[in-house]
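K.L.:
My questions concern the predicted model and sequence given below.
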Amino acid sequence: MTVTEYGKQLTVTETTIPGLVVFDLPVHGDARGWFKENWQREKMTGLGLADFGPVQNNISFNDAVGTTRGIHAEPWDKWVSVATGRIFGAWVDLREGPSFGAVYTTELDPSKAIFVPRGVGNSYQTLEPDTAYTYLVNDHWSPDAAYSFLNLADETAGIEWPIPLAEVEISPKDLAHPRLAGVTPIPPKKILIVGANGQLGRALRAEYGDAAHIEYTDRTTLDITAPGLAGARRWRDYGTIINAAAYTKVDVAETPEGRREAWVGNVTGVTELARIATANGITLVHVSSDYVFDGTSDRPYREDDPVAPLGVYGQTKAAGDAVVATVPRHYIVRTSWVIGDGNNFVRTMASLAERGINPLVVNDQTGRLTFTTDIARGIRHLLDTHADYGVYNLTGDGDPQTWADIARQVFELTGHDPARVTGVSTEEYFSSATAPVAPRPRNSVLDLSKALGAGLTLADARARLRDHVGASTP
């Protein structure tokens, strides 16, 4: 019988299967027995392991040497260790992707544990009698979950079991599992895109396409403000929610009805999504706005600058940001002056130019245009690269402009005289308004250092405008 090794340092070792990580555990013992911290969240996550949020602890006790179980791949993560005894473990990647079929084997005793990510097949063979095999999982068993199984004797995996399978105890169910060629791979966790029919939603559709694990919803198929949202999906099957839905009628939000709708759309619904994301370990991506600032800064706004919204719309966006910031896994993407597929400032200016109308355009608000295709690409980059969670400013790059500057550029790009555009102050522009008008931040320029440091490629706003107008002009 193997004697447990005492006095190890807590260390982590990567394996040949992505995400499958082995931990050496400190075990303290003497003639009386031993003690160990089998799971210590702060220390394990401090070494880089994701806080996978275990909800259930299972123990499998095995009387005899050679008891063999597996190969089972479930749609949840596991922290596997041995309470007493010793096992030979074999893990096979049964997830969709390039590592499908990869195999890793090692022995576990009480001084070693392994983190098994969702979709990696798990199996073991006992090497000592009275072995207790224990595992933490971060979901509850469900008949509706997607499972995959692999035959212990699969020739492709070629696992070299210490005791031949013909000589050991195996359940009939495990003997009947398919070979690798017949295995249904475990798909990735789903990405849910909320508000998929809006300007940003359509850009996200173009970015992500029709991959099977991407789910698009609008208000008719999933109303985030309706009661019962927590039971509307099996949320443990989702890894990411991208919230592209928002109330954006800036001026209407200053009316009594608009104020109510803005708070419902930008805060109430977001709060429900945040609650679901927190409870189910989901990454929540939320799109914010330059309107959370008052625009009085004499420099570009950084992510950590205090918010000071001027109007109702900005207040609801700031409140939504504060809620999302409580989600352990969150990205708040703060943007400005958004242009996408649909009615927008650029399309309006091009139409005025074509119809011979000489517009008055505000020249005391400064910022950068941001195209929805770039926001969608930036969101995907943050998710794909597992960037640090938090707030990221994401706009077009380059020198800031006023709305009047942009209007003149549109006139020029469409073959019209830019001098036809007259710049006016915000007060002059709205002086004849009969409906409520929301206050606008004068400085909407956002500092892009953090996004660039995270590897995002942010296109020059002027160049992107040229491309956009060129693509829109017959």
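P.N.:
Perfect, thanks for sending it.
K.L.:
alpha carbons only for contacts and neighbour counts from here, please
P.N.:
Will do.
K.L.:
Burial check on R118, number of neighbours?
P.N.:
The tally of other residues near R118 (other CA atoms under 10 Å) stands at 23.
K.L.:
what about P436, how many neighbours?
P.N.:
Neighbour count of P436, defined by other CA under 10 Å: 13.
K.L.:
Return the residues in contact with it.
P.N.:
By CA atoms under 8 Å, 6 or more residues apart in numbering, P436 lies in contact with 251-252, 254-255.
K.L.:
tell me the SS of it?
P.N.:
The local conformation at P436, judged by DSSP: H, G, I helix; E, B strand; the rest coil, is coil.
K.L.:
likewise L204?
P.N.:
Going by three-state DSSP: L204 is helix.
K.L.:
Please, where are all the helices along the stretch 1-150 of the chain?
P.N.:
41-46 (DSSP state H, counting those that start in this stretch).
K.L.:
Helices of the stretch 301-450 of the chain, start to end?
P.N.:
When assigned using DSSP H, counting those that start in this stretch, the helices of the stretch 301-450 of the chain occupy the ranges 312-324, 345-354, 372-384, 403-413, 426-429, 449-453.
K.L.:
List the contacts of the second one.
P.N.:
It stands for helix 345-354. Contacts of helix 345-354 (CA under 8 Å, 6+ apart): 339, 358-359, 407, 410-411, 414, 416, 469.
K.L.:
if you set the cut-off to 7 Å instead, what comes out?
P.N.:
If you take CA atoms under 7 Å, 6 or more residues apart in numbering as the criterion, helix 345-354 is touched by 407, 410-411, 414, 416.
K.L.:
Just name the closest of those to V103, please.
P.N.:
V410 (57.5 Å; CA to CA).
K.L.:
got a list of what that closest one touches?
P.N.:
346, 349-350.
K.L.:
And it, how close does it get to S444?
P.N.:
Distance of V410 to S444, given as CA to CA, to the nearest Å: 20 Å.
K.L.:
Export the contacts of helix 345-354 as a markdown table, with columns for distance to G453.
P.N.:
Formatted as a markdown table, these follow (distance: CA to CA, whole Å):
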| residue | distance to G453 |
| --- | --- |
| A407 | 31 |
| V410 | 31 |
| F411 | 35 |
| T414 | 35 |
| H416 | 39 |
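K.L.:
and which of the residues you listed is nearest W263?
P.N.:
For the contacts of helix 345-354, the nearest to W263 is A407 (31.8 Å; CA to CA).
K.L.:
ok, and here's another one to check against it:
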Amino acid sequence: MNDSNSLTIRPTQIAGLLELSMPVHADERGWFKENWQREKMVAAGLPDFHPVQNNVSFNAFRGTTRGLHAEPWDKYISVLSGKIFGAWVDLRPGAGFGTVYTATVGPDSALFIPRGVANGFQTLDPDTVYSYLVTEHWTEQARSNYSYVNLADPTLGINWPISLDEAIISEADLKHPNLDEAKPVLPKKIAVLGGTGQLGRALTALGVEDPRIEVFSRAEFDFERSGFLEGFPWANYSHVINAAAMTAVDEAETPPGRRRAWQVNSTAVASLAARCAQHDVTLVHVSTDYVFDGKDQDVKEQHPISPLSVYGQSKAAGEVAVLSHPNHVVVRTSWVVGEGKNFVDTMFNLAQRGVSPKVIDDQFGRPTFAVDLAQAIMHLIDTGQPGGTYHLQGEGEVTSWYELARRVFSLSGHDPDRVAPTSAVEYLSSVALAAPRPRNSSFSLNKIRATGYLPVNYLVRLEEYIEAKRNIVQILD
């Protein structure tokens, strides 16, 4: 028995499966150990896995054999009395599928078993007590997401200390499928709220190749409806990406628009953040350049927020609400261009129709293409970046709406001189209850670059986007 005062955690051949060596303090009366100590174990390398249920299995006889079961949650197993031979099999899809790890476990050791890894054990002593902490409450519905593999499958090569012919095994465990027929345990899903917007559509496109991504429309998650989060199966999801927002900046200055903006961009977001925190689901929230006053260029993530408009104020309040969730990511972006209504589409259509617009020449920023925003969010998720706030927009020189419009006309095959410049004051003077806009909407991208994500130059994306639009026009003609 380990009487050292040191706690050690080491990886195994199965990714995420960790073996702990634990101090056990023994004397003539018996022994004592800290079976689970969050602060020490997390500091030593154990995931901060937030268990919600503790199960205990008492096994009266030596040779009792259970498994191999893979449940849709993380587990932390330990032995409180006696000793076991444990076996674990990776049933997650990928290169590690079928990898086996075995170990003898007594009171001086424990294992952290990630979701999708099958767990089995055989008692080596009578009166063995086996304990496991789990990260989800057990329900009958959860059983449908279990996976199993047969204890005796020869392809696994598990050398059980006590022959399975002599072991005590349930009829159900004897009938589990062999590895070649075992159901892979898929990773938890990523819910996208606001699926009909430009970002939602870009994430939908990524979901064609990534089965984790599940997109919900406004009809399914209406932020203006009371109780819009009720009945959501939180246990099936690791992340929620909130791409939903009320973005009609001028309408938000009207009495009914103000109510909508605050409900959708702030009040509902606070409810979403609280529910995600309750269920330990990471929240990725998309915000905007409108939380700033626009006095500075290339602003960093820690720049003080100072919104000018009702829309900006409601989005800033939403950001503050999200900060209450320990596992949050805020991605601020600007000038989004994707499938749906956007500035580039508007300019392209005006060019096609022969209209010569006046466009603001004293507001500056960079476009963000929705495909890049979607890929950046998935990069942050997949690379396990720390929570916090990140800025994302296209790479390239700061431009104005006027210069961007001229480039759209030129790429569309039309004379860019048809675009005339105008000031923001002059342009907005014709709009009733016009919302004030930030003069500058350019971000520093150093933080997101440091994660390994390299933003694409917006001029490259713009050429691709306009070419695709022109091809559609030619097909329709």
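P.N.:
Arrived safely, thanks for sending. What you see is a predicted model, and the numbers here were worked out from it, not measured in a lab.
K.L.:
Spatially nearest residue to the aligned residue in the first structure for E397 of the second structure, not counting backbone neighbours?
P.N.:
Counting by TM-score structural alignment, E397 of the second structure corresponds to D399 in the first structure. The shortest distance from D399 of the first structure to any non-neighbouring residue, by CA to CA, 6 or more residues apart in numbering, is to R368 (7.7 Å).
K.L.:
do the same with D154 of the first structure
P.N.:
Here the residue nearest D154 of the first structure, using CA to CA, 6+ apart, is R179, at 5.3 Å.
K.L.:
how about stretch 373-388 of the first structure, aligned to which bit of the second structure?
P.N.:
Under TM-score structural alignment, the match for stretch 373-388 of the first structure in the second structure covers residues 371-386.
K.L.:
Show me how far that stretch is from its chain's centre.
P.N.:
8 Å (CA atoms, centre = their mean, to the nearest Å).
K.L.:
Okay, buried residues for it please.
P.N.:
Residues 371-381 are the ones in stretch 371-386 of the second structure that count as buried (16 or more other CA atoms under 10 Å).
K.L.:
Columns distance to K447 of the second structure on top of those, output as CSV?
P.N.:
Converted to CSV, those look like this (distance: CA to CA, whole Å):
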residue, distance to K447 of the second structure
V371, 19
D372, 16
L373, 15
A374, 17
Q375, 16
A376, 12
I377, 13
M378, 16
H379, 13
L380, 11
I381, 15
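K.L.:
And the counterpart of E96 of the first structure in the second structure, how far from L186 of the second structure?
P.N.:
In the second structure, the residue matched to E96 of the first structure (TM-score structural alignment) is P93. Going from P93 of the second structure to L186 of the second structure by CA to CA gives 7 Å.
K.L.:
which residues are common contacts for those two?
P.N.:
With CA under 7 Å, 6+ apart as the test, P93 of the second structure and L186 reach no residue in common.
K.L.:
Just the closest of the buried residues of stretch 371-386 of the second structure to T104 of the second structure, please.
P.N.:
Closest to T104 of the second structure out of those is I381 (35.1 Å), distances taken as CA to CA.
K.L.:
quick one: that closest one from K189 of the second structure, how far?
P.N.:
Note on I381 of the second structure: its distance to K189 of the second structure, by CA to CA, is 12 Å.
K.L.:
swap in E214 of the second structure?
P.N.:
The gap separating E214 of the second structure from K189 of the second structure is 7 Å, by CA to CA.
K.L.:
Repeat that for R201 of the second structure.
P.N.:
Counting by CA to CA, the gap from R201 of the second structure to K189 of the second structure is 17 Å.
K.L.:
Just want to know which of those two has more residues nearby.
P.N.:
Between R201 of the second structure and K189, counting by other CA under 10 Å, R201 is the more crowded of the two (22 against 18).
K.L.:
Surely that one is in contact with V192?
P.N.:
No - R201 of the second structure is beyond contact range of V192, at 9.8 Å (criterion: CA atoms under 7 Å).
K.L.:
would a markdown table of the helices of the stretch 301-450 of the first structure with distance to D364 of the first structure be doable?
P.N.:
Putting the helices of the stretch 301-450 of the first structure into a markdown table (distance: least, CA to CA, whole Å) gives the following:
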| stretch | distance to D364 of the first structure |
| --- | --- |
| helix 312-324 | 19 |
| helix 345-354 | 16 |
| helix 372-384 | 24 |
| helix 403-413 | 8 |
| helix 426-429 | 7 |
| helix 449-453 | 25 |
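K.L.:
Go through these and name the closest to G53 of the first structure.
P.N.:
Short answer: helix 312-324, nearest of these by CA to CA, at 18.6 Å.
K.L.:
what stretch of the second structure does that closest one fall on?
P.N.:
Alignment note (TM-score structural alignment): helix 312-324 of the first structure is matched to residues 310-322 of the second structure.
K.L.:
what comes up buried for that stretch?
P.N.:
310-319, 321-322.
K.L.:
can you count the residues close to the counterpart of P359 of the first structure in the second structure?
P.N.:
Superposed on the second structure with TM-score structural alignment, P359 of the first structure falls opposite P357. When counting by other CA under 10 Å, one arrives at 16 neighbours for P357 of the second structure.
K.L.:
hey, where'd the helices end up in the stretch 151-300 of the second structure?
P.N.:
171-174, 198-207, 255-262, 268-278.
K.L.:
Out of those helices, the one nearest V460 of the second structure is which?
P.N.:
helix 198-207 (17.3 Å).
K.L.:
What residues sit buried inside that closest one?
P.N.:
198-204, 206.
K.L.:
same thing with stretch 399-409 of the first structure?
P.N.:
Residues 400-409 are the ones in stretch 399-409 of the first structure that count as buried (16+ other CA under 10 Å).
K.L.:
Output those residues in CSV; the columns should cover distance to A245 of the first structure.
P.N.:
Output for those, formatted as CSV (distance: CA to CA, whole Å):
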residue, distance to A245 of the first structure
P400, 27
Q401, 27
T402, 27
W403, 25
A404, 29
D405, 29
I406, 26
A407, 27
R408, 31
Q409, 30
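K.L.:
So which bit of the second structure is stretch 116-134 of the first structure matched to?
P.N.:
Against the second structure, stretch 116-134 of the first structure falls on residues 113-131 (TM-score structural alignment).
K.L.:
can you tell me the distance between the two ends of the matching stretch?
P.N.:
13 Å.
K.L.:
just to revisit the earlier point, closest one to L151 of the second structure among the helices of the stretch 151-300 of the second structure?
P.N.:
It is, among those and with distance given as CA to CA, helix 171-174, at 7.3 Å.
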